[in-house]
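Student: turn this into a model:
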Amino acid sequence: MTSGRIIADAFDQLRLYTSQREASEHIALLLLISTIGKLQNDYMSLGLKFERLDEFLDLYSTNTIDREQILIKTIEDLQYRNPHIFIGLTSIVNNSIPARVSRDTWKMLQALPLPTLEHGLISTGPLIEDLLRRGAVSDREGKTLVTPEPILRLMVGLTYPQEGQSIHDPTCGAGSCLIAAARYVASNGGDPTNLRLSGQDINPRALALCGLNLAAHGLINVDLRQGDTLAEPKFVDAQELEQFDLILTTPPLGLKQPTPPFRSFGRWHPSMLSKSRADVAFLLHAAAATKQGGKVALLAPLSLLFRTGVEADARESLLRAERVEAVISLPPGALPYSNVSTALVVLRAQEMQKPVWMFNAQSVLLNWREEDRAAVIDNVNSILEDCKNAVIGHLSRPVSFDELDSNNFNLDPNVFVKGNKLQVDPESIFAELKMLEESFVKADEFWKSSFEKMIHFID
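Tutor: All right, here's what the predicted structure looks like:
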C-alpha cells in the first residue's frame, strides 16, 4: 500500500469523529512523533532533546485508557526541552477522537515506509505538508497558514537562499516560506540544517503547526516566537530591530484594522502608516529587518502598489533609497482562498542604481492543480529565467525612477507592461468559419437523405 493510500485511509477514519482540519492535524502530530521515534539518533544529532518518547512508543499502540495522557505528556516533554521550536503543540491534541480510533490510526501509520534523510531533509516532511494543506482547504483561518507552491517557488527563486544565512518570516503561519528556503538550499547542494531559521506569528495555533512542520522536515535550528509583529516585534536586540540575511513572508492581505501608533524600532515614520490598513506596515517592517546585502520577498495585495496617500509616500521612500528590485503581478486564482489581486515585491538591502524590474504574470497559469503541475512548474521556471536574464518582452521590462516618479510612484506592473493580449488573425477566423459552414452543409445533406429513406421505408 502506498504512503498516500495509508494517509488517506487514516484521514477517512478520523473524519468520522472530527473536522477535516482537526483530522489532518492529529495525523500530522502522530506522524511527527513516529518519525522522531524511528530517527532518534538523527534527531539527537540535530539537537532535538526528548526523554519520554520511548515510553510513548512502548505504550501507545496497546494502551487505550491513558492514550490522551500519554500523548500529552510526550508532547509536553518535547515542548519543555525544545521551546525554541515547539510552542503550544498540546493545543493540537484532539480530545474528541476516541482512544481506540487514535490507537488504530497510530498502527496504520506504522505501515508507512521508514523515514529517511534526503539531501539533509527528512522524507516525512512533504507528507505532513500535504496533510496541513488538506486541512486548510476546509478551514477559513487555516487557509492563510499555507502558501501555494508556485508562489513559494517564485519567492525562493528570486532571492536565492544560501547555506549559513539567517532567514526570517515575521508572519510565519505554518512555516511554508521557511521550508521552501530550506528545500531550495538542499536542491542546490547546500546543507539545509545549516540555516538559522526564525519566525513570529500572532496566532498560537499557527506557531504550533509551524514547529511541527519544520521538525518533520528535520529543521531543528529554529527560533519561533509568538506575538504581533507590528505592535510587538519579538526579534529585537537592545531595543533595535534584529536584522536578517533574507526575509520571506506572506502577511495577511488587506488587513483592515486601524494601525495604532506602534513603536517604530527604525521601521517607519508615523506619517507613513495607514490609519485603516496594515499592508504598508508589513512592507516597511520587512525592509527594516534586512541586513546590508540581504533581500526580501513579500506577497502583497496589488492595491498596495498603486494606492495614493501615505502608501504612495512609503513607496517613494523605498524607491528613493533604491530598495525595490522587482515586482511581479500574479494572476487571478494564484491564492485559492482569496479573490484579492496580489503581487510579489522583491526588495534589496543596499542602494543600487538600477531600474525596477516589472513582470506582468496575470495571464500566466500559476494555479496549483494536480493536472496542471508540470505546466505550472514550467511557467514558474520561465518567469525566473526571464527575470534572471533581464529579458525585455511583452511580459517584462525595466522601469526607471523617473518613469515611476511621473506615475506617482505606482508599482503596479500592469501599468508598465500590458502583458498578453488576444491576437486576432482574420484569415484563420475566415478559414474556421468556412470549415464550419461545410460541416453544416454535409450534416444537412445527411439528415435529408436519412429522412427520405425513412419515408420511403414507411411507404
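Student: C-alpha from now on. contacts and neighbour counts both.
Tutor: Noted.
Student: quick one, strands of the stretch 1-150 of the chain?
Tutor: Secondary structure of the stretch 1-150 of the chain (DSSP state E, counting those that start in this stretch): strands located at 117-118, 121-122.
Student: quick one: contacts of the first one?
Tutor: The reference is to strand 117-118. The contact list for strand 117-118, computed with C-alpha atoms under 8 Å, 6 or more residues apart in numbering, reads S123.
Student: equivalent analysis for the last one, please.
Tutor: With C-alpha under 8 Å, 6+ apart as the contact definition, strand 121-122 has outside contacts at 115-116, 183, 186, 192-193, 216-219.
Student: which of the strands of the stretch 1-150 of the chain sits closest to R153?
Tutor: Closest of those to R153 is strand 121-122, at 17.3 Å (criterion: C-alpha to C-alpha).
Student: quick one: the closest one to chain centroid distance?
Tutor: Averaging C-alpha positions (C-alpha atoms, centre = their mean, to the nearest Å) puts strand 121-122 19 Å from its chain's average.
Student: between the contacts of strand 121-122, which sits nearest A136?
Tutor: Distances from A136 to those, taken by C-alpha to C-alpha, are shortest for A216, at 17.9 Å.
Student: any idea how far the residue lying closest to the closest one once chain neighbours are set aside is from D201?
Tutor: Nearest residue to A216, sequence neighbours excluded (C-alpha to C-alpha, 6 or more residues apart in numbering): G125, at 4.8 Å. From G125 over to D201 the distance is 21 Å, taken as C-alpha to C-alpha, to the nearest Å.
Student: then A390?
Tutor: Using C-alpha to C-alpha, one gets 35 Å for the distance from A390 to D201.
Student: returning to that earlier point: between the strands of the stretch 1-150 of the chain, which one is closest to A8.
Tutor: Distance to A8, taken as C-alpha to C-alpha, is lowest for strand 121-122 among the strands of the stretch 1-150 of the chain, at 20.6 Å.
Student: helix/strand/coil for L299?
Tutor: Here L299 is recorded as strand under DSSP: H, G, I helix; E, B strand; the rest coil.
Student: that one: neighbouring residues, count only.
Tutor: By other C-alpha atoms under 10 Å, the residues close to L299 number 27.
Student: likewise for S450?
Tutor: By the criterion of other C-alpha under 10 Å, S450 has 12 neighbours.
Student: where does it land in three-state SS?
Tutor: S450 - assigned by three-state DSSP - is helix.
Student: also this sequence, please, to line up against the first:
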Amino acid sequence: MTQQQLEKYLWGAATQLRGTIDAGDYKQYIFPLLFFKRICDVYDEEFEKALEEGDGDLEYATFAEHHHFLVPEGAHWNDVRETTVNVGVALQDAMREIEKANPDTLYGIFGDASWTNKNRLSDETLTNLIEHYSQHKLSLSNVADDKLGNAYEYLIKEFADDSGHTAAEFYTNRTVVKLMTLIMNPQPGESVYDPTCGSGGLLLNCALHLKEEGKEYRTLKLYGQEINLLTSAIARMNMFMHGIEEFSIVRGDTLAKPAFLHNDALKTFNVILANPPYSIKAWDQKSFANDPYGRNLWGVPPQGCADYAFQQHIHKSMDPNNGRYAILWPHGILFRDMEAEMRKKMVQEDQIEAVIGLGANLFYNSPMEAMILVGNNNKPQERKGKVLFINGKADVVYNKGLAYLTPEHIDKFYKAFKAFVDIPHYAKVATIEEILSHNGNMNINFYVKRENSNADLSFGKAFREWNESGDKLKESMTNLFEVLQ
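Tutor: The predicted model follows:
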C-alpha cells in the first residue's frame, strides 16, 4: 500500500463507528485495536522467520528472544476473529493477556475502553471492525515502522479534527513541534523530557529529527508523563508504532506526583519540550507551597492558574550543566500582573534565551496566539544577560480553518534564533536590565516594533502632507482665477 492508501485503510475503521459512539471516543477503540493487530502480525512474521532458522522447530520459534512482544496462546488476533458471540469479552481478555505476558513494556497499554458494553459496541460492530483490519497484514515487511508511524500520526490528527474541544489534550500542531525540535537540537545520547506529553509527539519528533539527520537516534533517552490514562497509552503505542523502544512514559499528575526522581530529588534532563495545559484551576496549590522538591523557588502561583507551577517544574528539571527547554505557552504568562513577581525572578535567573511570538489559530479549536519560551542554563557567553524577542505573528498560513507554519516560516524563525541580532520590525535583542525596567514585562510588543506600530506618526505625516497639498491646490486655484480675471 502507498502511504495514502494505508491512511485511508486505517481511517476506514472509524467510519464503522459513526453514529454508534461520539467522535471524541473513537480513539479509545481504534488505537488499541490497531496496535493489537500490529503486535500479532509482527509476532507471526517473527515466528515464521525463527521457524525457518530453527529448521521447523516449533518450540524454538516461540522463544522470547525472537520476538518484540509475546502473544500468549489463545490471545492472538485470529482467536478473537473466530469469536462470534461476546466479541468484546474476547477482545478485552486477549489484550489483558498480552499485557500480562509483556509486563515491562506493555502493562496497561490497551487502556480501559468498555469493550464489553454492548449498548455502545454490539457484536456486529466489533466483528465489522475486526474484519476491516483483517484485510491487510500489518507486518514489518508489509508496512515498515516509518510508514505505519506516519499513518498513526495521521490518525491522531484526524481524531483531533473530528473530536472538537478534546483535541488539545493529545495533539500539538506538528509544524510548531518541528520548529521547537530544531531550536532544541537534541543530540545522540541526550535525555529528552516532556512533563505533559499527550500523545508523545514532541518526544517522538526528537528521535525522528536525529533519524532524518542520519544520526544515532536510538541512544536518545525519552521520558514523558501524562495525567490521562488513554492519552498516555496512545503515547506509548505511538512510540512502538514508530519503532522507538527506548522510552519511559508514565501516567500520573506531574505537579502532584512527578514520576521521574533521582535520590529523592527531581531527575534532570538535557532537553525539555512541552505544551502544558493552560491556566488549570484544579491543582493542589497548598502542597506546592510546601513542595518537597523545591519547585516553588520563585513563589506559589495563584489557585486559578497553574502555569508558573509547570514553568518552575520545568526550570527545576533542567540538567544543571546543559539543560535547555522550549515551551509552548499563550502570551499571558509574559505580562499578567498576578505573576509579575515570579516572572521577575525568572528573568533575573538569566536562563530565558528567546521569546518567539507565533500567529493565531495554531492551537486546535482556539484562535489564541501562541509563543515559544526558550530557556538555556548554559547560554553562550555572547547571549548572557540578553533575551531575543521575535514577533512572527504574520508568519502563518490558514487553510480550511487550520493554521500551520510552512517550511519557509520555520526556516525564518530558526535563522533569526541562530543569528540572535536585531532585525527591523521582526527581532530585537533586549538586555535583562531593559526587561526589568519594564517590571519584568516580556510582552513582545514592548521590544519589537512592528511597521504599523508607529501608526500615529504615519497618520500625522499623512495629515501634514494632505494639508500641504491642500494649500498648494488653493494657491494654484487662486493664481488661475487671477489669470482668468
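Student: fetch the TM-score of the aligned pair.
Tutor: The TM-score (TM-score structural alignment, normalised by the length of the first structure) is 0.82; 423 aligned residues with a C-alpha RMSD of 3.2 Å.
Student: quick one: contacts for the residue nearest to A216 of the first structure?
Tutor: G125 of the first structure makes contacts with 213-214, 216-218, as judged by C-alpha under 8 Å, 6+ apart.
Student: give me that answer again for 10 Å
Tutor: 28, 31-32, 35, 115, 131, 179, 212-219 (C-alpha atoms under 10 Å, 6 or more residues apart in numbering).
Student: map it across to the second structure for me.
Tutor: Using TM-score structural alignment, the equivalent of G125 of the first structure in the second structure is G149.
Student: what's the closest of the contacts of strand 121-122 of the first structure to S264 of the first structure?
Tutor: Closest to S264 of the first structure, out of all of the contacts of strand 121-122 of the first structure and judged by C-alpha to C-alpha, is L219, at 31.8 Å.
Student: hang on, isn't that closest one packed against G120?
Tutor: Yes - assessed by C-alpha atoms under 10 Å, L219 of the first structure is found in contact with G120 at 9.1 Å.
Student: show me which of those two is the more surrounded one.
Tutor: Set side by side, L219 of the first structure and G120 show more neighbours around L219, with 29 against 21, by other C-alpha under 10 Å.
Student: which SS state does the nearest residue in space to the more buried one that is not next to it in sequence fall under?
Tutor: Using C-alpha to C-alpha, 6+ apart and skipping the chain neighbours, the partner closest in space to L219 of the first structure is T193 (6.0 Å). Secondary structure of T193 of the first structure, reduced to three states by three-state DSSP: helix.
Student: do the one 5 residues further on as well
Tutor: Assigned by three-state DSSP, the conformation of S198 of the first structure is strand.
Student: from A419 of the second structure, how far out is the counterpart of it in the second structure?
Tutor: In the second structure, S198 of the first structure lines up with Y223, judged by TM-score structural alignment. Applying C-alpha to C-alpha, the value for Y223 of the second structure to A419 of the second structure is 31 Å.
Student: between the two, tell me which one has more neighbours.
Tutor: Each of Y223 of the second structure and A419 has its neighbours counted (other C-alpha under 10 Å); Y223 has more, 22 against 10.
Student: thought E339 of the second structure was touching Q303?
Tutor: No - counting by C-alpha under 10 Å, E339 of the second structure stays clear of Q303, with 11.7 Å between them.
Student: who has more neighbours, the two?
Tutor: Neighbour count, other C-alpha under 10 Å: between E339 of the second structure and Q303, E339 has more, with 21 against 14.
Student: make sure I have this right: that one is in a helix.
Tutor: Yes - assessed with three-state DSSP, E339 of the second structure lies in a helix.
Student: what ranges do the strands span in the stretch 351-459 of the first structure?
Tutor: Using DSSP E, counting those that start in this stretch, the strands of the stretch 351-459 of the first structure run over 356-360, 396-399.
Student: how big's the offset between the first one and the second structure?
Tutor: Same thing as strand 356-360 of the first structure. Following the fit onto the second structure, the mean deviation recorded for strand 356-360 of the first structure is 0.9 Å by mean C-alpha distance after the TM-score superposition for the first structure.
Student: so D161 of the second structure touches N173, yeah?
Tutor: No - look at D161 of the second structure against N173 with C-alpha under 10 Å: they stay out of range, at 11.4 Å.
Student: between those two, what contacts are shared?
Tutor: By C-alpha under 10 Å, 6+ apart, D161 of the second structure and N173 have these common neighbours: 364, 402.
Student: show me which positions of stretch 138-150 of the first structure end up buried.
Tutor: Within stretch 138-150 of the first structure, the residues that count as buried by 16 or more other C-alpha atoms under 10 Å are 139, 142-150.
Student: again with stretch 7-27 of the second structure
Tutor: The neighbour-count check on stretch 7-27 of the second structure (16+ other C-alpha under 10 Å) flags 7, 9-11, 13-14, 16-17, 23-24, 26-27 as buried.
Student: nearest the geometric middle of the first structure, what residue?
Tutor: Closest to where the C-alpha atoms of the first structure average out (C-alpha atoms, centre = their mean) is T147, at 2.0 Å.
Student: which one in the second structure is aligned with that one?
Tutor: Checking TM-score structural alignment: T147 of the first structure goes with T172.
Student: measure its match to L273 of the second structure for me?
Tutor: 11 Å.
Student: so for these two, which residues contact both of them?
Tutor: 197, 202, 328.
Student: that older thread, which of the contacts of G125 of the first structure fall in helices?
Tutor: Within the contacts of G125 of the first structure, residues falling in helices by DSSP state H are 28, 31-32, 35, 131, 179, 212-216.
Student: redo those as TSV? Include distance to L344 of the first structure.
Tutor: Below are these laid out as TSV (distance: C-alpha to C-alpha, whole Å):
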residue	distance to L344 of the first structure
A28	30
L31	34
L32	32
T35	35
L131	26
I179	18
L212	27
N213	24
L214	24
A215	28
A216	28
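Student: so which of these comes closest to F416 of the first structure?
Tutor: Nearest to F416 of the first structure out of those is I179 (C-alpha to C-alpha; 33.3 Å).
Student: how many residues are close by the closest one?
Tutor: Neighbours of I179 of the first structure (other C-alpha under 10 Å): 23.
Student: separation between the equivalent of it over in the second structure and A23 of the second structure?
Tutor: Alignment note (TM-score structural alignment): I179 of the first structure maps to L204 of the second structure. Distance from L204 of the second structure to A23 of the second structure, counting by C-alpha to C-alpha: 25 Å.
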